[in-house]
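Enquirer: Model the following, please.
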Amino acid sequence: MNYFELFDLPVSLTIDKSGLAKKYFELQKKYHPDFYTQADEAEQEDALEKSSDINKALKIFQHKDSTIKYVLQLKGLLEEEEKYQLPPDFLMEVMELNENLSKDSTEAITAFENDIYASVKQIIELYDDTTITTKSLLKVKEYYFKKKYLQRILDRLDD
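Expert: The predicted structure is shown next:
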């Protein structure tokens, strides 16, 4: 069972967070290990595993980038700790940003991030699991790695 099934959500790159907490508490009420102290060992183990999955799912669904990563993994398009080769033109633009890095660079990096998001905005926001193509998901994968790369630069600025 994947996390979308667990939370009874359609597979999507964006999660409607309005009902997420309610569903989380509903599932925790049902599967929290404290409610299975009198159950047999197999039921206790199952409750512990489900409770752990519920916590992991919530953590993933609360963050857009984590949700994108999870969907790409579900589709078999992203492996844990994958080394992804970013396009040379992107790396050149990032190198220029890096060379001129200062406290004021946050705006330029954010604008750059918005530009790369524009190319996948429709795919992400209008995602339909029944009609999505591998080609579209590969564009999202590239966006995911580009954004991750830019986030590392922003994190360095915050230090």
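
Enquirer: From here on, just use CA atoms for contacts and neighbour counts.
Expert: Fine.

Enquirer: Enumerate every residue touching the residue nearest the centre of the chain.
Expert: In the chain, the centroid-proximal residue (CA atoms, centre = their mean) is S66; its distance is 1.7 Å. Taking CA atoms under 8 Å, 6 or more residues apart in numbering, we find S66 in contact with I60.

Enquirer: Just the helices from this structure, written as ranges.
Expert: Counting by DSSP state H, the chain has helices at residues 3-6, 20-31, 41-61, 64-74, 88-99, 105-118, 121-125, 134-158.

Enquirer: please give me the structure for this one as well, since I'd like to look at both together:
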Amino acid sequence: MNYFELFDIPVSLQVDKNTLAKKYFELQKQFHPDFFTQATEHEQSEALEKSSQINKALKVLKNENETIKYVLQLKGLLEEEEKYQLPPEFLMEVMELNEELSANSQQQINDFETEIYEPVKNSIENFSAETTSTVELLKVKEYYYKKKYLQRILDRIDG
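Expert: Take a look at the predicted model:
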């Protein structure tokens, strides 16, 4: 059972946070280990495992980047620890940004992120498990890796 099935929500690259929270609380009422203190050891163990799975799913589905990664993995388009090759021109732009880190860099990176989001905006915002093509998802995959790269620079600025 994947995380979307667990929460009984449609597969999406942008999960509705209100629906997610509502479903989370429903599931926790049903499976939280505190409600199984009088149950058998086996039932307690199952409740603990289910609750843990619910918490992991929540962590992924409430983070847009993790959700994109998860959907791409479900579709067989992204592997854990994959060595993805980003376009050289993107890497050159990022290298220049990285070398010129300043107080203004945060805004430059945010602008750059907006720029790389634009080509995949429609695919992400209107994702459908039935109609979104593999070609569109491969573009989303590239966006995911580009954004991840930019996040590393932002982390350096903040850290």
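
Enquirer: Report the TM-score for the pair.
Expert: Superposed pair, TM-score by TM-score structural alignment, normalised by the length of structure 1: 0.95. Supporting alignment: 159 aligned residues with a CA RMSD of 1.1 Å.

Enquirer: before we move on, the earlier item: out of the helices of structure 1, which one sits most buried?
Expert: Sort those by mean neighbour count, taking mean count of other CA atoms under 10 Å, and helix 64-74 sits at the top with a mean of 18.

Enquirer: Let me have the helices of structure 1 in JSON lines, extended by distance to T14 of structure 1.
Expert: Formatted as JSON lines, the helices of structure 1 follow (distance: least, CA to CA, whole Å):
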{"stretch": "helix 3-6", "distance to T14 of structure 1": "12"}
{"stretch": "helix 20-31", "distance to T14 of structure 1": "12"}
{"stretch": "helix 41-61", "distance to T14 of structure 1": "8"}
{"stretch": "helix 64-74", "distance to T14 of structure 1": "6"}
{"stretch": "helix 88-99", "distance to T14 of structure 1": "25"}
{"stretch": "helix 105-118", "distance to T14 of structure 1": "14"}
{"stretch": "helix 121-125", "distance to T14 of structure 1": "7"}
{"stretch": "helix 134-158", "distance to T14 of structure 1": "12"}
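
Enquirer: residue furthest from the geometric center of structure 2?
Expert: Most remote from the centre of structure 2, using CA atoms, centre = their mean: Q38, at 36.7 Å.

Enquirer: I'd like the distance between that one and Q44 of structure 2.
Expert: 9 Å (CA to CA, to the nearest Å).

Enquirer: go on, F7 of structure 2?
Expert: As judged by CA to CA, F7 of structure 2 and Q44 of structure 2 stand 21 Å apart.

Enquirer: One more: M92 of structure 2?
Expert: 54 Å.

Enquirer: How about the contacts made by the residue mapped onto L58 of structure 2 from structure 1?
Expert: In structure 1, L58 of structure 2 lines up with L58, judged by TM-score structural alignment. With contact taken as CA under 8 Å, 6+ apart, L58 of structure 1 is in contact with L20, Y24.
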